[in-house]
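>>> test case, fold it:
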Amino acid sequence: MPDLLIELFSEEIPARMQAQASADLKKLVTDGLVEAGLTYAAAAAFATPRRLVLSVEDLTAESRAVREERKGPKVGAPQQALDGFLRGVGLTVDQLETREDKKGAFYVAVIDKPGRSAPEIVAEVLERTIRTFPWPKSMRWGTGTLRWVRPLHSILCILVGDDGAEVVPLDVDGIASGNTTRGHRFMAPQPFSVTSFEDYEAKLKRAKVMLRPDERADAIWQDATSQAFANGLEVVEDRGLLAEVAGLVEWPVVLMGRIEEIFLDLPPEVLQTSMKEHQKFFSVRNPKTGRIERFITVANIEAADDGATILNGNQRVLSARLSDAKFFWDNDLRIAKAGMQPWLDGLAAVTFHNKLGSQRDRIDRIAALAREIAPMVGADPDQAFEAALIAKADLRSEMVGEFPELQGLMGRYYALAAGRDAAVAAAAEDHWKPQGPSDAVPTAPVSVAVALADKLDTLTGFWAIDEKPTGSKDPFALRRAALGVIRLVLENKLRFDLYSLIKSRTAHPHWPLELFSFISERLVQLFRADGIRYDVIQACLFADNDRLVEAKRLVEKGASESILDQPFPDPDIFRIAQKAKALQATLETDDGGNLIQGFKRANNILTQAEAKDGVEYSYGADPKFAEDAAEKDLFAALDAAEEQIAPAMRDEDFGTAMAAMAALRGPIDRFFTDVQVNAESQILRRNRLNLLSRIRQICLSVADLTQIEG
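Prediction:
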């Protein structure tokens, strides 16, 4: 079976598009081949700045012949129906067969599709792929109609079999396929022919082209770190930049340059960001001082002077860029040392939202909330208030205006320059966090207070003006803010009433419930990502949610809003997390898993009896009416469990409480095996129903087991 090699050779493909383009080429071609009846053993795609490449191994030489039968209309059907069927199958009426079933005679079209050769199919699939390729941006050139990311110069397409390589003939807008390609634009521009993928890759390397992106990245990193190590330095790791630079060169040549002395006192993050964003340089750090002292640049050519001219030009451009950064830094420091007032005043002129006021209005709200939260998280209220007031001041700085990704970080530098306490400065940096699932969570108390205040103000503010997420739309990133609140609480093991804190931000009777439910939904998602079952989360989180939904419905119908003043069910997120983990662990044991069946049986019998009798069996189970040994054992087991569960739940020793509940499995099972609940004696029946009520009450005091599936 032959191997297939395809290369689409063009002008430079943007680095950010290469990985997706190689994946698209692989999918479009292999899917097309399979749909046309060919199979293959393996396929791999590659990209360099000037080429997309696909290698397919062990492609079948031709597609199989196929016989297809299509059922048509009944014999005697209207001519219009018959004509439509004939057009669809491409046959005439005398080519149809007639067959019969229980409903009568009908037409059948038998279509024989002969096998097609691999070259014919490959040419068809590749031309369609080229003409419909899903580039994010594409262009036309010359007088042709073809669109490609940059002008397409050549198409290499060969099938390699035991008897050698053959060109798959196709022509796309005057670009005819062949078996030739070119190497490096400057160091080996001459065309050369290839006979297989192995021959192609080897000749490319001799022509100064590394085909594989991971090989180029490895070569860059190894050479960069070796040069840095030889000078007692280290390269600041940046995997994203490494992948991007590997997509900018076909033959990476690593060069290390110096940063002028006058720029070395700039914050290392400023140097790193400026060099990365403007020049795609790697930063090289002195591990003893933490200063960025040199840079790594990657050229695409081996120069006769070993890169001296390239480095000289890069250093001149870098000096111009860093001069701008130093100018911003010096100006910002002057304002910071004077107290940042111009920045704070300027935030009053920046609209946060037309219904929520300016950034300064928002800062005032966050500062007041941070002072309120501070005692709950062990922070100094005055420091939390101070930190919140200046946390967003750096948004008006020139440095953050140039590099928005440095917001917060520059706030810390400016706060320290202004003589603020280290805890206040740290809060200025950390109050944005966490912004994503991989972002670190602040742990310093002042930082935690301000970060929580920032996110809760966002949530309560947009909820109050009815700007809530809908479906996949979340323009104000409220889901991210809610997850940030949850992570701050859980990872810092914070204990406070989140619902009451939300409710204190408004007099509105309804939306605090909605907002808390919204945050709870994010909590469910986070727990499920950690492997906790959905029904377990429901059992620990929404035990009394039905009551709250009903309360809200009654208020909307005109009932007193005082019913909403009842405590919200377990607003302590950290406690919910601990309870859910303990319940899941218990359910994974034999006793815990089987207890659910006994609980549900007790609950179902009790619920049906209460509905039938019109009474609630919730009090009065008396051991003196117990007749059976299993019945007496259950009384004793419930007493023992209650003695353990009540104090354990008070002390939040959920593992002990769950274990005591699971220990009821045996006595409950024996009770249902040996005892008839609906006894003829009404005294016995009532006593046993009240005993079932004790099972329900004790289990529900731990978690809402009605939510557990199975």
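>>> can we go C-alpha only for contacts and neighbour counts from here?
Fine.
>>> buried stuff in the helix or strand encompassing Ala637?
For Ala637, the host element (DSSP states H and E) is helix 629-650. Under the neighbour-count criterion of 16 or more other C-alpha atoms under 10 Å, helix 629-650 has 630-635, 637-638, 641-642, 644-645, 648-649 buried.
>>> centre-most residue in the protein?
Taking C-alpha atoms, centre = their mean as the criterion, Pro437 is the residue nearest the geometric centre of the chain, at 7.4 Å.
>>> and it, that one's in a strand?
No: with DSSP: H, G, I helix; E, B strand; the rest coil as the criterion, Pro437 is coil rather than part of a strand.
>>> any idea how far Leu488 is from it?
Separation of Pro437 from Leu488 (C-alpha to C-alpha, to the nearest Å): 12 Å.
>>> what touches both of the two?
By C-alpha atoms under 8 Å, 6 or more residues apart in numbering, Pro437 and Leu488 have no common neighbours.
>>> nearest to Tyr534, of the buried residues of helix 629-650?
Met649 (22.0 Å; C-alpha to C-alpha).
>>> what's near enough to touch that closest one?
Counting by C-alpha under 8 Å, 6+ apart, Met649 has contacts 657, 702.
>>> following up with a second sequence; could you model it the same way so I can compare the two?
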Amino acid sequence: MTTKNLLIELLVEELPPKSLNKLGMHFAESLMNGLKQQHLLQSDAVMTVFATPRRLAAHITQVLAQASDQLATTKLMPVSVGLDSEGRATPALVKKLSSVGVEAFVVSQLGRVKEGKTETLFLERKVPGIALAAGLQKALDDAIADLPIPKVMSYQLADGWNSVHFIRPAHGLVALHGSEIVPVSVLGLTSSKVTQGHRFEASIHPIIIRDTESYAQQLETEGAVIASFVERRARIMQQLSTAAAKENLQLIQDEALLDEVTALVEHPNVLVGKFPPEFLSVPQECLILTMKANQKYFPLLDNEGRLVNTFLIVANICPQDAHLVVDGNERVVRSRLADAKFFFEQDLKHTLAARIPGLDKVVYHHQLGTQGLRIEYVRAIAHEIGQWLGGNLLAEQAGQAAQLAKADLLTGMVGEFPELQGVMGRYYALHEGLGDTIAYAIEDHYKPRFAGDALPRNLVGVCVALADKLETLINLFGIGQVPTGDKDPFALRRHALGVVRILIEKDLPLELNQLLKQAIGIVKDERIAQLWMQRTATAKSSVQAEEAGKGLTHRNARSQISAEVSDQLIEFIYDRLASNLREQGYSAQEVDAVLALHPQHLNDIPRRLAAVRTFATMPEAESLAAANKRVSNILKKAAEAIPAEVVPERLQAPAERTLYQALIEIKDKIEEAFLEKDYTIALQILAELKAPIDTFFDHVMVNTDDALLRSNRLALLKALQQAMNRVADISRLAS
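Down below sits the predicted model:
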């Protein structure tokens, strides 16, 4: 059966740029899947996606004009219901066949199949293949209905009576099979060969598409439109790189901005603009964010990574004289940067410490009070962690950084650009002469903010980051705000993973249980709220006093945190740790074996995992893992209390005495390796136990009728389990 290529284009008004690529892919994939389900595609059909600000389109190869006839099987009913005692059709069967379009039939032509104890009738018949027009109509309707559109628009059609709903008003529909129009309609539009090019640059209005293969070429040559999102993105990137190299500058790589700009233009043209050098006195993060977020410009850096006053514009027109376009953009960016400069200069008039009382008016959570109260708890936790990690000096620095960490939330710059919280705190701290240590800690206490983000640069930042995340986790778990399913409005999974990464990657010698216990104790300490109340009670502002009173009433939400919160949090943190380790490439068995012991020093976990991976390659590993699993099962089923120590005099069988002696011989070696954190050696020593363990299970009955003998053998197995599971629960490695 002959095939032709198919082209579908929906011409619309400007689509949302941040979702254009996703919309284009979804539209094309839905069309292809719909045609495939209706058997209108050959197996080697290929899809090409087109997406511009004003169109969604798809080119699909090997499309049939008519699907081949299909053999369809329809389940009817049990034989006992469909046929009477003489084998004739019952009224129920006649009615069922009539409902599927079969009026005349012979009972012998119906198939039978055994389903358990019931024999069922079924009808097998040929169904004519669907025509392309009908099949495409269904696929097109489904594709539009399934588009991931969060909010639709309602607009009237040209007749003035009917309205339709879509993401943007649609103005044209092209549907071609080869060079022939496929008669379909959608959103009040009827298919044709007519489309539109660039609003200003097109040389022909409208464009008549000759056939499916000329679409992209005609749009570019006649319509000044690069239809492919991927190709248009590549051209923009090439033009940006060329322009930056010509200026001997470096381009800031930003994939999200590149995608957004690609979705804003149909005929890209990169131009070079400049702004007055005086604005470079403003922190470069502010200038970069202003240019990217507000104007979609690409800032440039010199060879030392410093922002320069040159930037790149991706225009959607190509005038012979571009200076008017550049001048217009430069006027706009000057105004934007002047705003940033104003905010920065105004912010410098007040110290971070002077802003702290203002946090008493900023609600943190309606059940937990204000940010002013919250930072008192964060400061106390950070101080305690600092004491553990570095003594008095680190504790004092951590407390100071925690006290100032949220102050920049009240600055004009962060109010305009929330993304700069922490970053601006660093600049203001440096301006005040607080030094790099405190300044970097203020910026870094939010880290890691996302997967793969950097960790705090110094120990002060580590203390404050841990304190901030722990306070958040404890309090929100305490009021029942536990993540469920895919809902995590307070990003608690990210906070837990941040704690995990800091403890592991910074190699901190902190025990997780002790860390949580101490932090929970601080959070529940009502004296902190009382001291905070004493400070805020002197506030002159009635609003501040009112908010302070609210904060005091919320202290009960903290003081009432139950003992179960600690257990919940530990499981939650280990769960996030397990997911993270699996994402790093460790197997589920390896992760389960290590985390089954709930190791308290998370910084040891990578070493334990490496040891388990090495152990698994040993020839004795499988046998030892199976034996450990057998031991665990026996101990779980023990109905009596198991003694803590083995009584050597009660060991009767040679095999149990041999196993006991082997345990005595390796016990000190394992302990020494474990204390030196040489977990690989600790596990390799277990190979010496393989032979005595095998002999023990071959010749010794553990659950003997003799109670003393049985109890002693259970104690021996318990000692064996303890020796084998110092590094990991190796029974989890058993297949």
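>>> just to revisit the earlier point, which element is encountered next along the chain beyond the helix holding Ala637 of structure 1?
Counting by DSSP H and E, what follows helix 629-650 of structure 1 is helix 654-662.
>>> and that next one, what's buried?
Across helix 654-662 of structure 1, burial judged by 16+ other C-alpha under 10 Å covers 654-662.
>>> for stretch 579-593 of structure 1, same thing?
579-587, 591-593.
>>> end to end, how far does stretch 186-202 of structure 1 reach?
18 Å.
>>> so what touches it?
For stretch 186-202 of structure 1, with C-alpha under 8 Å, 6+ apart as the criterion, the contacting residues are 3, 5, 55, 158, 160, 164-165, 179-183, 203, 207-208, 211, 301.
>>> and those residues, which of them are in helices?
Lys203 (DSSP state H).
>>> give the PyMOL command for selecting the buried subset of the contacts of stretch 186-202 of structure 1.
Those of these that count as buried under 16+ other C-alpha under 10 Å are selected in PyMOL with:
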select buried, resi 3+5+55+158+160+165+179+180+181+182+183+203+207+208+211+301
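>>> inside strands: which ones of the contacts of stretch 186-202 of structure 1?
3, 5, 55, 158, 160, 164-165, 180-182 (DSSP state E).
>>> quick one: which of the residues you listed is nearest Pro512 of structure 1?
Ser55 (58.2 Å).
>>> per the alignment, name the residue of structure 2 opposite that closest one.
Aligned by TM-score structural alignment, Ser55 of structure 1 pairs with His59 of structure 2.
>>> quick check: closest non-adjacent residue to that match.
Leu7 (4.6 Å; C-alpha to C-alpha, 6 or more residues apart in numbering).
>>> what's near enough to touch the one you found?
Here Leu7 of structure 2 is in contact with 57-60, 174-178, 212 (C-alpha under 8 Å, 6+ apart).
>>> just give me the match in structure 1 for it.
Matched across to structure 1, Leu7 of structure 2 falls on Leu5, judged by TM-score structural alignment.
>>> what do you get for Gln320 of structure 2?
In structure 1, Gln320 of structure 2 lands on Ala304 (TM-score structural alignment).
>>> hang on, its match in a helix?
No: read with three-state DSSP, Ala304 of structure 1 is coil and lies in no helix.
>>> contacts only, for it.
Counting by C-alpha under 8 Å, 6+ apart, Ala304 of structure 1 has no contacts.
>>> returning to what we had before: ok, the match of Ser55 of structure 1 to Asn33 of structure 2 distance?
To Asn33 of structure 2, His59 of structure 2 is 13 Å away according to C-alpha to C-alpha.
>>> before we move on, what about Ser281 of structure 2?
55 Å.
>>> among those two, which residue is more densely surrounded?
Between Ser281 of structure 2 and Asn33, counting by other C-alpha atoms under 10 Å, Asn33 is the more crowded of the two (15 against 10).
>>> map the more buried one onto structure 1.
Match for Asn33 of structure 2 (TM-score structural alignment): Asp31.
>>> which SS class is its match?
Asp31 of structure 1 ends up helix, using three-state DSSP.
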